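> Need a 3D model of the following:
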Amino acid sequence: MNQFFTQKEALQKLEHFCAYQERCHAEVVTKLYSLKMSPDEIDTIVVQLIENNFLNETRFACSFARGKHRIKSWGRIRITNELKARQISSTNITLALKEIAEEYETTFDQLAEKAWNSILEKNTLKKRKKFCDYMLRRGYESHLVYDKVTTLEKES
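Predicted coordinates for the structure are as follows:
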């Protein structure tokens, strides 16, 4: 595709891109490079997107954290790592994690119960390992996971 865009066309395209779904700065810059825009044009367009409130890193981080926690049941560690990979500032990551604070424990407990009951392993050590690996992969803190596995083991 050898199509070249004027700065105005690229801005309109990116406004639509950002309006459709929350985006982080890195995604927008990558998209602009794919449209073969120069670094100066990219800077100008990003500034315009921020000024017109199409691009807002705090809003992106909060939306991302809420979505991944509610839909995929991710824990704080996984959300933090994913946001860092998208070059989100630590201030915005902290704000994003506050978004999920209220429901965090409930989601964790529900996911843990479901995971524990779905593991059919008879050997207790293997079952513990499978459970812990699963919960840690989901991004939950190790002290929470190990406390929960002990509780679940006593109950069963």
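> from here on, contacts and neighbour counts on C-alpha atoms
Fine.
> which residues of the chain fall in helices?
Listed in chain order, the helices of the chain (DSSP state H) span residues 7-20, 25-34, 39-51, 57-72, 76-85, 90-99, 101-118, 124-137, 142-155.
> gap between the longest one and the chain center?
Right, helix 101-118. Distance of helix 101-118 from its chain centroid, counting by CA atoms, centre = their mean, to the nearest Å, is 18 Å.
> so residue 74 makes contact with residue 67?
No. Counting by CA atoms under 8 Å, residue 67 is not a contact partner of residue 74; they are 9.2 Å apart.
> So between the two, which is more surrounded?
residue 74 (25 against 14; other CA atoms under 10 Å).
> I'd like the structure of this one too, to check against the first:
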Amino acid sequence: MEYKSLTFNEIKQKLVNYCVYQDRCHYEVEQKMREFLLIDEAKEEIMLYLLKENYLNEERFTRSYIRGKFYIKHWGRNKIKMNLKQKQVPEKLINSCFDEIDENDYTKTIKKIYEDYFSKQKGLKEYQKKSKTMRYLISKGFEYEKINDIFE
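Take a look at the predicted model:
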């Protein structure tokens, strides 16, 4: 597809659709804009429009991202935070949005993942199964202290 032939309004509409389809962060929209040959003023105008019309809302994006990655993908806070930072979401915003995760759900999820993974470890000594399961939970982004507290 030849993007050059699109008018400013067509490009603007494409970016509106991009934001409507799924919540986006500023970084993703800026990346998407690179596909179109826009001057900085045009990029800025589109960005302001998306913000003003609430198509682009970094807090809403962060909240839905946190909910999705925890409740659907079962990621821990560390992995979620790292991925949001890669999307250049400010740390202060990330931390203020973690209330999207219910503390009881968080604990239950760690226990469930622990039990599921632990029970699949065959032919290992108890302490090996435990340390392998701990490593797995840490790789999913759960905090070591949190995992440890639950299994003390």
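> Compare the helices of the first structure and give me the one nearest residue 1 of the first structure.
helix 25-34 (10.3 Å; CA to CA).
> Against which helices or strands is the closest one packed?
Packing partners of helix 25-34 of the first structure (3 or more CA pairs under 8 Å, 6 or more residues apart in numbering; DSSP states H and E): helix 7-20, helix 39-51.
> distance between the first one and the chain's centre?
Right, helix 7-20 of the first structure. Taking CA atoms, centre = their mean, one finds the center of helix 7-20 of the first structure at 23 Å from the center of the full chain.
> What are the buried residues along it?
By 16 or more other CA atoms under 10 Å, the buried positions in helix 7-20 of the first structure come out as 10, 11, 13, 14, 15, 18.
> mind giving me CSV with those and columns for distance to residue 26 of the first structure?
Shown next, in CSV, are these (distance: CA to CA, whole Å):
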residue, distance to residue 26 of the first structure
10, 16
11, 16
13, 16
14, 13
15, 15
18, 12
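> quick one: which of the residues you listed is nearest to residue 120 of the first structure?
So of the buried residues of helix 7-20 of the first structure, ranked by how close each gets to residue 120 of the first structure (CA to CA), first place is residue 18, at 44.3 Å.
> Show the contacting residues for that closest one.
Applying CA atoms under 8 Å, 6 or more residues apart in numbering to residue 18 of the first structure gives the contacts 54, 55.
> Name the residue closest to the centre of the second structure, please.
residue 65 (4.1 Å; CA atoms, centre = their mean).
> Would you check how far apart that residue and residue 84 of the second structure are?
Note on residue 65 of the second structure: its distance to residue 84 of the second structure, by CA to CA, to the nearest Å, is 8 Å.
> now residue 28 of the second structure
From residue 28 of the second structure to residue 84 of the second structure the distance is 11 Å (CA to CA).
> which of the two has more neighbours?
Higher neighbour count among residue 28 of the second structure and residue 84: residue 84, with 20 against 14, using other CA under 10 Å.
> Quick check: the more buried one touching residue 92?
No. With contacts counted by CA under 8 Å, residue 84 of the second structure stays clear of residue 92, the gap being 11.4 Å.
> Any idea how far apart the tips of stretch 112-125 of the first structure sit?
This stretch, stretch 112-125 of the first structure, spans 17 Å end to end (CA to CA).
> Which residues outside it are in contact with it?
127, 130, 131, 134, 135, 148, 152.
> Just give the number of residues close to the fifth one.
It refers to residue 135 of the first structure. Applying other CA under 10 Å, we find 25 residues neighbouring residue 135 of the first structure.
> What's it aligned with over in the second structure?
The alignment partner of residue 135 of the first structure in the second structure, by TM-score structural alignment, is residue 137.
> Aligned counterpart of residue 2 of the second structure in the first structure, please.
Using TM-score structural alignment, the equivalent of residue 2 of the second structure in the first structure is residue 2.
> oh, I was asking about residue 121 of the second structure
When the first structure is aligned by TM-score structural alignment, residue 121 of the second structure is paired with residue 119.
> wouldn't residue 4 of the first structure be in contact with residue 36 here?
Yes. Assessed by CA under 8 Å, residue 4 of the first structure is found in contact with residue 36 at 7.0 Å.
> And the residue nearest to residue 91 of the second structure when sequence neighbours are not counted, how far from residue 129 of the second structure?
Leaving out its chain neighbours, the residue that sits closest to residue 91 of the second structure by CA to CA, 6 or more residues apart in numbering is residue 85, at 7.0 Å. Residue 85 of the second structure sits at a distance of 32 Å from residue 129 of the second structure (criterion: CA to CA).
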